[in-house]
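> only geometry, no sequence info:
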């Protein structure tokens, strides 16, 4: 048995794993009082919006994968809001822009997180709304310890807050413009917002479901939407160095509802792997696994394994750039992309040496099309950051949040909240939260799968996952990390399913990711042949990887990935594990 940073939790009652210890504790408290996995996930998710404001927020985005034990059916709930009705390519090019700024009002899409949590609660939960929201309201009102990365994010944009985003300064900067890691931090505006939503929703009485539906209406058709609309009309500074008003309106919020969809799946190593549709990058994990089924992956943590996984990732992510988009607007050849014949064809391109090319394929005979803007170099401006960032090894990388819940009845939830980052969008005055800037993922060039269009979902990186065995749920899993989400989970799954590590061993194992593929976020940078790897892979492995042609960046151990997972063993016992990386993720259960 390998040494692990903490035990794999095993029990019979319930499990919660997430990227923040308070979130896991809140989710477990809901299970203890008789709530199910959906109740626990909603309470935990709403609290996550409070305690990790640099990584997600109440005005952000949340895709969810769930399994309802009563119906025996897995589902995907899309909490990714679409582009505003006014968001045409011309709306940006008329302003002299050739890409959508990563910060400020122009990148705002409909905030989907709150609608997703409420829709899940209405359909699958059991507890009343006030029991679900009490943790988020309590910590926003009474305070919580601000983690160091949140402090770093606030300090990085403190001048912007003071000079331009004064509503953010009001929330995040004290009178002395100083915030301290570990100090008690309060957001009374956010507490007021949530309390008012609950009060207005419960005022009309009725069933639990009716109250929750009204809460959704209060957000998307009531005072929240009205304040968002008013703020969007006020120009604010963005990464271009200029002030721009927004395109999002109250009508955009009023028209939107989260959608329920079937998951996209492939079979691998005796289990069904479930992901979102191609409006997210989830199928890119499925493509990688389909290709790896036809390759020699080598021993755990070996140069053969790292090289094969990295080269396979390059192929899958190239297809992501060429073919993925909102299937309500684009004919994505998903069946061809996930077919075994295509996987074999693509896997054959992996050789013993690293490829320097971006090589999308031709699934079903489709001709790939990439934007020339991918290859254009851009400098990042100083007016905020277009994506959430965690500093590591002198660089910045994308990050967000994740949580997993399983209960004693067999219900399962995996959710990846993100967006509404404090450093990317100013706080809506009086509401205490920021808006999502996910429109930056669109291309302004027409004719691409991810070209911008009114009402279209951006092709997001958010990617919760689920494993099923013989139709029953086996594991909920996921990680923060932007474009790295569906890279870090590949060695995790290989270690778990192929190399038969336990859950905690698979999470703790040394990991890596390629930077060869274009970033989904402004300014769309990428490093051909780039490979970032933890030093704990070992000197011999790292030397071998360099010899194979990888441009290696070696980071300290425990710096890449923040995977968490919760699920069931074959004997029916519940299991969970969380990541020591980042020093804040935790699993709880019994």
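Received it, and whenever you're ready, just let me know what you need. Model, not experiment: these values are computed from the prediction.
> only C-alpha atoms for contact and neighbour calcs from this point on.
OK.
> As a check, name the ranges of all strands in the stretch 51-200 of the chain.
64-68, 73-78, 144-145, 184-185 (DSSP state E, counting those that start in this stretch).
> Next one: the residue most central in space within the chain from residue 253, what distance?
Residue closest to the average C-alpha location in the chain (Cα atoms, centre = their mean): residue 462, at 3.3 Å. Going from residue 462 to residue 253 by Cα to Cα, to the nearest Å gives 21 Å.
> same check, this time on residue 303
From residue 303 to residue 253 the distance is 49 Å (Cα to Cα).
> and if you look at residue 75?
24 Å.
> okay, the two: which has more neighbours?
Higher neighbour count among residue 75 and residue 253: residue 253, with 26 against 19, using other Cα atoms under 10 Å.
> quick one: that one is in a strand?
No - Residue 253 is assigned helix when assessed by DSSP: H, G, I helix; E, B strand; the rest coil, not a strand.
> How about it: what's its closest non-neighbour residue?
residue 220 (5.1 Å; Cα to Cα, 6 or more residues apart in numbering).
> next one: residue 488
Going by Cα to Cα, 6+ apart, residue 488 has residue 561 as its nearest residue, at 6.0 Å.
> Included below, for side-by-side comparison, is a second structure:
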């Protein structure tokens, strides 16, 4: 393998994120004396500004954090719930067979801001102004417009101009789509951040008090008021091709606070792996590890047909369980202990043979009967409709047909000299999700599209219930010491891309940078969490760097191999520790050309 970049090492701190402006911001915070959590929050706010096609203040975030001197990790849930008015009957009455992928109807309580503030308050050391100022600067003074964002704005420009004028105000300066590389500003968003900070600082001089005042300004103050005045009162065009009011109200925001809980734990070959709970897809990572611990992957050889086949078949079993069992544990009894029970895992492992399966086969933990969701057939918009309407019909942030790789969403990871580790995956509230809120400069997330109008399923729609999110960061300890924090964009594929990274390090002995650049693959068998919930049974998406003889062997075993360009799947970012040399380390995938790592 010819690596494009080295594994970075330093002594002060390490950062890796999906955007170099965010990485530079995080490193500047570490240089000013902030810890890993301060740096991650500052980078998270910058990502909201510079990658609004992937995330925003109206979206969501999942965070896993390890504090130096402890033996575990904490998950911060920034996945907001559905509005209290959101019921299955509400959508049925509108004649909808599923929750649409864009517009106001799938909008949840925006959880990202609350989660970042909670992380800062409980784990950080800096004041709100210290971590918010860089984002304010980029929003007010501008940043170079990235090509993906410019393409997205160009495709959606007719929608913004004709139907979503509040988005046009933000993204079409002078009434035209800005050019790639041009200096782009979002003064409305800058003003929103500045007002949050002003209200925080006018409330008190206390650090924690200011963070709480900012939370109140967002969820009970002027931000909630702006959302309440627009979303449930204004009919706007959405993915159905019709105009609907939203269900989200200011009261929904006022009633919500982010959860902080012990992260889910799974051991693997002497490592302690920590993930968010079953309100996310995170436990599929743990289930895959449990299955794979029964195989000698290292002896198979990296990139061999044996290696790829075994990992792919394990993924099919774990994701089938996701479909049948995962949901908001506040509303459904998720049998997590049973799903990770060694006896259950052993029975499931027996299903992995030398042939590729083309079925989703959920298991029966604790003897319970699995429930797969009913998926109505929904016809897409007619071919003669406008391109922007076809884009609305796809609930992912990427502009469909411009890229085949699912590399949407953002990621930031940080390690500091104290031994703290944090990984965060923010998403939602992207510019094609819903109309921008007047005077605020950002859109709302549409994670509600991942829920089913199927009464009784763990991930069925319900008022105040969290949609099962795909956002899935990871923190790993080794021999009780902090080791790695990593994450990636990629929707449903996140826990395949990052699993392959982790296995490359643990089972195949690669350094972290080599692991980010290794051949990557994913299964198409699992129905997408996002509208239109497509699946491709038997398909194995595989980068062309895989050896041709191994590709042929995978096809012989029954995989429908779909070769994609090299370095096109995932954007894994990782930070961690080289304890033997008392160093921090960082790595970032070269995929997409925007992720960057930094060490000092």
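That came through, no problem. Everything numeric here is computed off the predicted structure, so don't read it as measured data.
> Can you calculate the TM-score here?
Their TM-score after superposition, calculated using TM-score structural alignment, normalised by the length of the first structure, is reported as 0.97; 588 aligned residues with a Cα RMSD of 1.4 Å.
> thought the residue nearest to residue 253 of the first structure was touching residue 258?
No - Residue 220 of the first structure is beyond contact range of residue 258, at 11.5 Å (criterion: Cα atoms under 8 Å).
> between those two, which one's more packed in?
Neighbours were counted for residue 220 of the first structure and for residue 258 using other Cα under 10 Å; residue 220 has more, 26 against 21.
> Which residues lie in contact with the more buried one in this structure?
Counting by Cα atoms under 8 Å, 6 or more residues apart in numbering, residue 220 of the first structure makes contact with 250, 253, 254, 256.
> Mean per-residue distance, the helix or strand containing it versus the second structure.
Using DSSP states H and E, residue 220 of the first structure sits within helix 208-221. After superposition onto the second structure, helix 208-221 of the first structure sits on average 0.5 Å from its aligned residues (mean Cα distance after the TM-score superposition for the first structure).
> Alignment lookup: the residue nearest to residue 488 of the first structure to the second structure.
Counting by TM-score structural alignment, residue 561 of the first structure lines up with residue 570 in the second structure.
> three-state assignment of that match?
Going by three-state DSSP: residue 570 of the second structure is coil.
> the helices in the stretch 151-300 of the second structure, which residues?
Taking DSSP state H, counting those that start in this stretch as the criterion, the stretch 151-300 of the second structure carries its helices at 165-171, 187-203, 207-219, 222-230, 250-254, 283-292, 297-300.
> among the ones you listed, which is nearest residue 32 of the second structure?
For residue 32 of the second structure, the closest of these is helix 207-219, at 16.9 Å, according to Cα to Cα.
> In contact with residue 521 of the second structure, which residues?
308, 496, 497, 540, 541, 542, 543, 569.
> Which elements pack onto the helix or strand hosting the fourth one?
Taking DSSP H and E as the definition, residue 540 of the second structure sits inside strand 539-543. Under the contact criterion of 3 or more Cα pairs under 8 Å, 6 or more residues apart in numbering; DSSP states H and E, the helices and strands touching strand 539-543 of the second structure comprise strand 521-523, strand 560-564.
> Buried ones in the helix or strand that it is followed by, by neighbour count?
With elements assigned by DSSP H and E, the helix or strand that comes after strand 539-543 of the second structure is helix 548-556. Neighbour counts over helix 548-556 of the second structure (16 or more other Cα atoms under 10 Å) mark 550, 551, 554, 555 as buried.
> Specify the angle between helix 548-556 of the second structure and strand 539-543 in degrees.
On the basis of axes from the mean of the first three to the mean of the last three Cα atoms, to 10 degrees, helix 548-556 of the second structure is oriented at 170 degrees to strand 539-543.
> once aligned to the first structure, how far is helix 548-556 of the second structure on average?
Overall, helix 548-556 of the second structure averages 1.4 Å from its counterpart (mean Cα distance after the TM-score superposition for the first structure).
> and that helix, which stretch of the first structure?
Against the first structure, helix 548-556 of the second structure falls on residues 539-547 (TM-score structural alignment).
> Name the residues that touch stretch 349-356 of the second structure?
291, 294, 309, 310, 313, 314, 538, 557, 558, 559.
> Likewise for stretch 552-562 of the first structure?
Around stretch 552-562 of the first structure, the neighbours that count as contacts under Cα under 8 Å, 6+ apart are 19, 392-393, 479-481, 484-485, 488, 510-512, 530-536, 542, 545-546, 578-582, 585.
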